[in-house]
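Colleague: got a structure for you, letters missing:
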């Protein structure tokens, strides 16, 4: 694609027309998006303003909340616009930007989960060495890698996709994704296809292996520990494990749908979209807020402080 081709319009065909119900769908999506933004920003503010949470685990959690904002914003604003529009379309440039944000959201979530799993492994399996291993410098390096590796890999992937010559401009989906644009190309590039497999393997498969190995080590150590230690380990790991499993299941359903989309109804695609782009950004901060004792204490402390201020005034 050259610069002028980026002004090409692509059309989405999966919306349909529901008349006045479109306004109801708009309000539901708007509320969902607003809640996602609120819970992630709230969690970020709690971590930022409470110095007791300036620890590796919560720094990584802050990054996960930022990632949730990116994922929500990549989908829902454009979806709301299309729901109220007579014609659902997007410029090719905007489509590529959406592809980048979506792929970065998913891949960065996996890399962040992997560094969080490593942090949990060190804290539970090597507690006496934790502070010497998880130094501020190492935390910065892990956080940088968790973002820079997906950023550069996805940027190259989107660049390669942007070089494809398209023979069709109709996307039978609610939004743009890399596979949809690849399928619109006149010639299926082996390089783009192979690089897509490489990105998926390195940014989803490899982090997942790190998470599984970390939990295998944690389980081995926990089985040899006391009941109190096992309970503490479960309390510490459960938020991370719940959110990771949810994202992995959503990603698995997404892959299965793309492989067998002709055999499955369109409603399944909508449910998978919600599962990937609504549930993790919305529930991750809530799950961590409920299951993590330190965050609960900080939230209660902030609420009580606000109540005292209101009583004064």
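Modeller: It's in. Predicted model only: the values in this text are computed from it and were never measured.
Colleague: switch to C-alpha atoms for all contacts and neighbour counts from now on
Modeller: Noted.
Colleague: Residue 24 and residue 33: what is the separation?
Modeller: Computed as Cα to Cα, to the nearest Å, the residue 24 to residue 33 distance reads 14 Å.
Colleague: before we move on, what about residue 260?
Modeller: For residue 260, the distance to residue 33 (Cα to Cα) stands at 29 Å.
Colleague: now residue 262
Modeller: Distance of residue 262 to residue 33, computed by Cα to Cα: 29 Å.
Colleague: More neighbours: which of these two?
Modeller: When neighbours are counted by other Cα atoms under 10 Å, residue 33 comes out ahead of the other of residue 262 and residue 33, with 22 against 9.
Colleague: so what secondary structure elements neighbour the helix or strand hosting the more buried one?
Modeller: Using DSSP states H and E, residue 33 sits within helix 21-49. In this structure, helix 21-49 packs against helix 56-84, helix 279-291, helix 293-312, with contacts taken as 3 or more Cα pairs under 8 Å, 6 or more residues apart in numbering; DSSP states H and E.
Colleague: Quick check: what element follows the longest one along the chain?
Modeller: From helix 56-84 onward toward the C-terminus, using DSSP H and E, the following helix or strand is strand 89-91.
Colleague: mind listing the strands in the stretch 101-250 of the chain by residue range?
Modeller: 170-171 (DSSP state E, counting those that start in this stretch).
Colleague: I'd like to check the angle between the helix holding residue 33 and helix 56-84, please.
Modeller: On the basis of axes from the mean of the first three to the mean of the last three Cα atoms, to 10 degrees, helix 21-49 is oriented at 160 degrees to helix 56-84.
Colleague: For helix 21-49, what is the distance to the chain centroid?
Modeller: Put simply, helix 21-49 sits 15 Å off its chain's centre (Cα atoms, centre = their mean, to the nearest Å).
Colleague: In addition, the following structure is provided for comparison:
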């Protein structure tokens, strides 16, 4: 057995059984990452440059895309390098940095989606008070909460994990994750478990708030045909995004906690990274195609680029 004093690198074993097709996986992963960057950057640039999109909903969408780029930056560069390498290792500090970035991004996305649910609730259920409630000061506070709260959660979780003495250095995934490190601990990790339950409670509360918001939104839409159209135009993309993201997170949690080694390696790898593939890939497409104002501005921006060429 080895303790944390001798652990300087971690071995990532998720790619061990896919070495024979590593160039194919590299090409697929590179294409996915480039498309994620392209789609999210296009939406970010469009929202920033078009003053008509400087409204609460679009500002939150912009932050969602920024967070998507931030989170994927914690996974893809290292993953792409591992596909081209025969040794899949990561330094001790690099491992914990990856844990922080990936999980901070996940918490941030869920918090932003919660804030967006409140924005849609006010827009549908209190339309006459919308501009008096969703002021730029309120938006600034929500954005501050969306980034600072997850940062604090991630920092506390990281320090609780770093303090653990480790009796191993092999991680059965494509990347470092908190649960895999905790399982390598030589001591009882009751503090980490308690913090984990608190963390789950906080984000389950956010999920319940989203459900509560949409109950009231649906009630309002049943009474008004106009609100029904607003729901399909602006709320449906958000609801679809929440469902996709929640499903991806549940898959990751179930895999991390109860994943069996009898499952094919390719399927285990997909389950481990889908939350960093599907949501950041689909989010800009959903909002870019469904929200009419964004779609028009994106087309206008693309036409400008074509004309200059």
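Modeller: Cool, got the structure. Note that the structure is predicted; figures quoted are calculated from it, not measured.
Colleague: can you give me the angle the helix holding residue 33 of the first structure makes with helix 293-312?
Modeller: Going by the same axes, to 10 degrees, helix 21-49 of the first structure makes 100 degrees with helix 293-312.
Colleague: List the buried residues in helix 21-49 of the first structure.
Modeller: By neighbour count on 16 or more other Cα atoms under 10 Å, the buried set for helix 21-49 of the first structure is 22, 25-26, 29-30, 32-33, 35-37, 39-41, 43-44, 46-47.
Colleague: what's around residue 118 of the first structure, how many residues?
Modeller: The local packing count at residue 118 of the first structure equals 19, with neighbours defined by other Cα under 10 Å.
Colleague: Now for it: which residues touch it?
Modeller: Residue 118 of the first structure makes contact with 210, 211, 214, according to Cα atoms under 8 Å, 6 or more residues apart in numbering.
Colleague: just residue 26 of the first structure next, same as before
Modeller: Contacts for residue 26 of the first structure (Cα under 8 Å, 6+ apart) come out as 80, 83, 84.
Colleague: Looking at neighbours, which among those is most surrounded?
Modeller: Going through the contacts of residue 26 of the first structure with other Cα under 10 Å as the criterion, the one with the most neighbours is residue 83, at 22 neighbours.
Colleague: and stretch 130-149 of the first structure, how far from the chain's centre?
Modeller: Put simply, stretch 130-149 of the first structure sits 20 Å off its chain's centre (Cα atoms, centre = their mean).
Colleague: against the second structure, where does it fall?
Modeller: Following TM-score structural alignment, the aligned partner range for stretch 130-149 of the first structure in the second structure is 130-149.
Colleague: what's in contact with the matching stretch?
Modeller: By Cα under 8 Å, 6+ apart, the surrounding residues in contact with stretch 130-149 of the second structure are 56, 60, 108, 109, 111, 112, 115, 119, 122, 123.
Colleague: distance of the closest residue to the first one other than its chain neighbours from residue 29 of the second structure?
Modeller: Beyond its immediate neighbours in the sequence, the residue positioned closest to residue 56 of the second structure (Cα to Cα, 6 or more residues apart in numbering) is residue 139, lying 6.7 Å away. Distance of residue 139 of the second structure to residue 29 of the second structure, given as Cα to Cα: 35 Å.
Colleague: Residue 143 of the second structure too?
Modeller: Here residue 143 of the second structure is placed at a distance of 31 Å from residue 29 of the second structure (Cα to Cα).
Colleague: cool, residue 268 of the second structure as well?
Modeller: From residue 268 of the second structure over to residue 29 of the second structure the distance is 16 Å, taken as Cα to Cα.
Colleague: do the same with residue 223 of the second structure
Modeller: Between residue 223 of the second structure and residue 29 of the second structure the computed distance is 46 Å (Cα to Cα).
Colleague: State the distance from the closest residue to residue 151 of the second structure other than its chain neighbours to residue 52 of the second structure.
Modeller: Excluding the flanking residues, the one nearest residue 151 of the second structure by Cα to Cα, 6+ apart is residue 104, at 6.0 Å. Counting by Cα to Cα, the gap from residue 104 of the second structure to residue 52 of the second structure is 31 Å.
Colleague: repeat for residue 246 of the second structure
Modeller: Taking Cα to Cα as the measure, residue 246 of the second structure and residue 52 of the second structure are separated by 31 Å.
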